[in-house]
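> Mind looking at a prediction? Sequence and model below.
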Amino acid sequence: MGVTVREVMASKFFKKCDLIAGAGGLDREIQAVALFDAPDGYLWFKGKEFVLTTGYLFQQHEGLFRDVVLFLSEKNSAGIAIKVDRFLKEIPQDIINLCNEINFPLISLPYETAWIDAINAVNSLAMNKYIIRINEHQYKRKKNTSTYSLAKKANEVLEILHHELGKHILLFDILEDKAYSFPNIPRYKELHYQDLIDPVFSYQKEIICEHLKIYRIKNLEDKQEETWVTMPIVVGDIEAGYLLVKEDDKKIDYYNIFSLRLAFTLLVYIYEQVYYMNSIDGKFQDEFLQEIIYGEYKSNEKIYKRANSLKLNIAKSYLAICIQQDDESIQLDKYREKIAHRIYQVFSKDKVLFGLLEENRMVILYAAHQRILKNNADIKQICQEFILNLQKDILNSRFRCGIGQSIESIVNIKKSYMESIKAIEIGTYIYPEKNLITYKELGPFRLIRRESFQGEDFKEMTEDIAPLLEQDDGEDLLLTLKTYLESESNYNLAARRLFIHSNTVRYRIEKIQQLCDLNLNDATERLKLEITLKFMKFMKHT
């Protein structure tokens, strides 16, 4: 960003200052203001400083004056301003000639000038220059101020920042999984933000601003590789994106950091607008899903009209994905933004609609190509990734997921939703080790209704094994019978799974057959028992 010495000298505050020498260097860039009155203090200047001094050190040491000017010029400092009337009544002619020769601005400051006022004047000039540029840019594009298009607004910020810094600017939108760059360079858009935030090669991470987590990433394996300045765009406690600046041989400086901070503020504001609109849309999505699933629409026409307003393609096939959290202390509505963030990470935004039906249950309508809808493995992988990410965001949460079958018309999505619910409720007992089950995986168990396991009905179904429950070792007998059946009636395999001797398994199975009068040689009897044992847990929950 910066300002030039020429711009500073033309400002109102510096009108009373005189340019003594070095007019050819008035276009030198200022990136910071520094005070100098220690004998060796100049040795720590790194370039582009506008140096203020009383001249105390130079009153008897013209040689030091000359060394300082040469050093600052070589470091590409912007210039030096001296209170001539304080200690130096006049500047030696040799110093004036030197400054003219090397085009290094030498300026006289009035005696009464306060350091803080001079520093603030330069800082304000640099900051206001960037703010004015933003306002002018916004004025030119005021027709776009009513839109909440992240792409348009983000590109405007990148363009302004590029013109200010003269460097390539990138924005990685984590929510949409997209990359924007200015100038538009396709190869940068193919990068993933993790490749630059946490690269696989050896790198050095330099802190530029710890509070805003601005870092410089330098490749230690390839000295020719460019460095990147990275900055997370955080809305609430969600990382919505990353702003990156590609550095060349010239590093960004103090006023550049201020430009970055302003760009950060603008981008956070833009993202907040997007999140606000998404939260409003989210409420409408909840209502639509509740109404369509609970059958509150009286005509298909109203469903199609509402679906169109939510940008749903009613010509596509959809399936319902139900995700449930059983911990009543966790209310999903409080995590809506995190849920949306994670959903759009794994699902294409234009193919998914989600809503919260209850405090602990969400539903996702997913529209995809028929090949994908029929391939349970692909859908399960996407859902599993979503669940794992969400469990990282919400402490102590444990989600279970059910996936219904695809429906040709969104009007009938309730059918797929009920299938996803059944996949959770019945699948939990068939596959207790799984947290994600498809309706298709239930197989013939999809014919079972949960209501069948309530009260007396279920007790009648378990009459055959009721005698086992009266035994002191009843729990061991039930576990042995269940494991034996799951081991295809193989004593040795069941013994290995139970970590007991095979003779113990034989003894228990014989005891079970005597107590319950069972014929385990009958395949149908074995199937009935295996199903009953699968759902024994229902008895404990009803």
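Okay, I see it.
> contacts, neighbours, all on C-alpha from now
Noted.
> and the residue nearest to the spatial centre of the chain, what does it touch?
What sits nearest the mean C-alpha location of the chain, by CA atoms, centre = their mean, is E239, with 3.7 Å. Counting by CA atoms under 8 Å, 6 or more residues apart in numbering, E239 makes contact with 174, 232-233.
> what's the closest of those residues to L43?
Each of the contacts of E239 was scored against L43 by CA to CA, and P232 proved nearest at 34.3 Å.
> For that closest one, give its distance to I238.
Per CA to CA, to the nearest Å, P232 is found 10 Å from I238.
> Kindly report the same for L447.
Taking CA to CA as the measure, L447 falls 43 Å from I238.
> same check, this time on I330
Remark: distance between I330 and I238 (CA to CA) = 18 Å.
> How about R306?
R306 sits 30 Å away from I238, taking CA to CA as the criterion.
> go on, H163?
For H163, the distance to I238 (CA to CA) stands at 29 Å.
> can you check I96 too?
If you measure I96 against I238 using CA to CA, the figure is 57 Å.
> L267 now?
Noted for L267: a distance of 14 Å to I238, by CA to CA.
> Tell me who's in contact with the closest residue to R6 other than its chain neighbours.
Of all residues beyond its chain neighbours, the one nearest R6 is L26 (4.8 Å), with distances taken as CA to CA, 6 or more residues apart in numbering. Contacts here follow CA under 8 Å, 6+ apart; on that basis L26 touches 4-6, 104-105.
> okay, now the one to match up with it:
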Amino acid sequence: MGIAVKELLTLEYFKDYHVIAGKSGLHKEIQGTTLLEAPDALRWAKGKELILSSGYVLDQEPDCLEEAFKSGSMQGTSAMMIKRGRYLDEIPQRLIDLFDEYEIPLISMPFSVPWMELMSQINTAVMNRTIRRFKVHSNNHLQVSDQSYKVQKINKILRAVEVEMKFPAFIYDLAEEKSYYSSPDFKRITESFGLSESDYWEPSMPYTKHTLCDYINMARIRLINPGNLAGPRVSWIIIPIVMEDIVQAYFVVMESREFIDYYDEFAIRIAFLTLQGVYEQIMIAENMGNIGFENFLHFALDYTEKDAKKLFYQANIQGISVNTAYQYIVFHQCNEEYNARNERNTFLEAFQQSKLGKIGKIAFLDENDGLILLEAEKIHNSTLWTKDTTTDLLKEFQRYIGLKFADMKLEFGICQEEKTLLEVRECVKKCQKVLKMGSIIFPEKDIWEYEMLGPLTWIEIPENELKEMLRKYRELMEEEKNIELLKTLKIYLENNMNYSVTAEKMYVHINTIRKRIDKVNDLVKIDWEDHVDRLKMEILLQFLKLDDGRLKNM
């Protein structure tokens, strides 16, 4: 990628530069500059250069350019500029004819222009042209989760890279696990070389790696074919897009024809910076949007009917429909050494990287508690969604949190009823109850569903009382003889305290049942006249797996 000779000469700086030959070649692209101050300097020309000369070499070796044309080294260049009035008063006609014949523009330039200033102007022209191509216009209507903006801008930049450089480009977004291509050519080349997408940043084949710019970790990766070391080698340029020390995506440009040149590398850096800007803009918008949503949620949790108009107004500002139905999940961070809310940015990154971030929203309720909302419509649109899917997604989120915070531990209480934000207060209370009671009844778990609590979802047992009752049962169950007593008590209560029916169901004599109940009464001090106490005991016994002395895994 470079700049056409004609386009360069249209700039104000070059108004005193005059084309004296080769006008039919003004479309040619300049991809670098070379000084011709020695007769054989063109031996090292790579092609597509702009040749600069004071005329000294032509004054000393008048035939050097003709020899360069004969050897073919001149034909690959894009144009030549010679300072007028320094060493040559007049360009020989034979040279003008050669430049016309090979359609290479020959340009006279002012004598006073320093080479460094000229090269700087050319570089600036290329830079400005590239920036215009890659420019991402601001979007005043950007919403919190407006992924179309991100997709639109990424695709535009990738297409510009391929149009400008003729090299296909690719971005892999780690959070979305999504690929973006400049054109189908990139995918076709990938398949033709037997590569997978992850090979671009973690090659599974032997390769070499050469750093092009350590500041942005820009590198060239070339594959090695051990069976054909002299054969062709596929190579690409890769730059990770990093924010807050976390890799968000990989930007890859395939060197499908040849190595990128000086101006190509320049363009890649500009494209990378533009892409980085897009990701930063999206992250800022998401973080701001998350805070706005969180503030709205706190208002919804506290609002009364007299605040209904204000609630709808705040929802409209945030672009939220209060009629959208959600499944609700309350999370709790258990490690007292952490304040999860103080780690908001990293915490939210983990959420966005998980699949939960694609279908839900998250907000903190206080320092270590928060709410996750899964949009019901997106759940129903997934044909693979089952009752266990929510649990699987939460476990994945736990893994992402574990990668960022080694000792952070999350617990979840799930209410799978689908309710709108107008009912968020009721749903949060249910989830909080699931968290408290689930951790007591099923301490070996860290994800609990409302349905797991059975009758405990509608009966209130104080937390301390519940813990004490379960503690007594667990201590009793440490002795095998007590397990049979508790099992007898469970069946006895289920059958309205009828000794005969209990004995029949357990295939033992009625007197055996009487003795067992007397022993149980000594162990747990049952108030048989208290109907509520008996009901609590009967409910808790439902959660004991009395066959092997462990809590039931529900």
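Arrived safely. Here the structure is a predicted model, which is why all the values come from computation and not from measurement.
> Would you report the TM-score computed for these chains?
With the length set by TM-score structural alignment, normalised by the length of structure 1, the two chains reach a TM-score of 0.67; 484 aligned residues with a CA RMSD of 5.3 Å.
> buried sites along stretch 230-250 of structure 1?
Buried positions in stretch 230-250 of structure 1, judged by neighbour count with 16 or more other CA atoms under 10 Å: 230-235, 240-247.
> Same check on stretch 214-232 of structure 2?
Residues 218-224 are the ones in stretch 214-232 of structure 2 that count as buried (16+ other CA under 10 Å).
> got JSON lines for those, with distance to I379 of structure 2 and secondary structure too?
Converted to JSON lines, those look like this (distance: CA to CA, whole Å; DSSP: H, G, I helix; E, B strand; the rest coil):
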{"residue": "M218", "distance to I379 of structure 2": "40", "secondary structure": "strand"}
{"residue": "A219", "distance to I379 of structure 2": "41", "secondary structure": "strand"}
{"residue": "R220", "distance to I379 of structure 2": "42", "secondary structure": "strand"}
{"residue": "I221", "distance to I379 of structure 2": "41", "secondary structure": "strand"}
{"residue": "R222", "distance to I379 of structure 2": "43", "secondary structure": "strand"}
{"residue": "L223", "distance to I379 of structure 2": "42", "secondary structure": "strand"}
{"residue": "I224", "distance to I379 of structure 2": "46", "secondary structure": "coil"}
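> ok, back up a step: pull out the buried members of the contacts of L26 of structure 1.
Neighbour-count burial (16+ other CA under 10 Å) is assigned, among the contacts of L26 of structure 1, to 4-5, 104-105.
> what about R399 of structure 2, how many residues close to it?
16 (other CA atoms under 10 Å).
> Now check structure 1 for the residue matching it.
R399 of structure 2 is assigned L388 in structure 1 as its aligned equivalent, the criterion being TM-score structural alignment.
> Can you tell me the SS state at that match?
Local secondary structure at L388 of structure 1 is given as helix here, using DSSP: H, G, I helix; E, B strand; the rest coil.
> can you give me the strands in the stretch 451-554 of structure 2?
544-545, 550-551 (DSSP state E, counting those that start in this stretch).
> Structure 1: which residue goes with I329 of structure 2?
I329 of structure 2 is assigned I321 in structure 1 as its aligned equivalent, the criterion being TM-score structural alignment.
> What helix or strand is that match located in?
Take DSSP states H and E as the rule and I321 of structure 1 turns out to sit in strand 318-325.
> Show me what the helix or strand following that strand is packed against.
Going down the chain from strand 318-325 of structure 1, the next helix or strand is helix 336-346, by DSSP H and E. Helices and strands in packing contact with helix 336-346 of structure 1 are listed as helix 254-293, helix 376-393; criterion 3 or more CA pairs under 8 Å, 6 or more residues apart in numbering; DSSP states H and E.
> which residues of structure 2 does the helix or strand just after the last one align to?
I take that to be helix 376-393 of structure 1. For helix 376-393 of structure 1, the following helix or strand on the C-terminal side (DSSP H and E) is strand 399-403. On the basis of TM-score structural alignment, strand 399-403 of structure 1 is assigned to residues 410-414 in structure 2.
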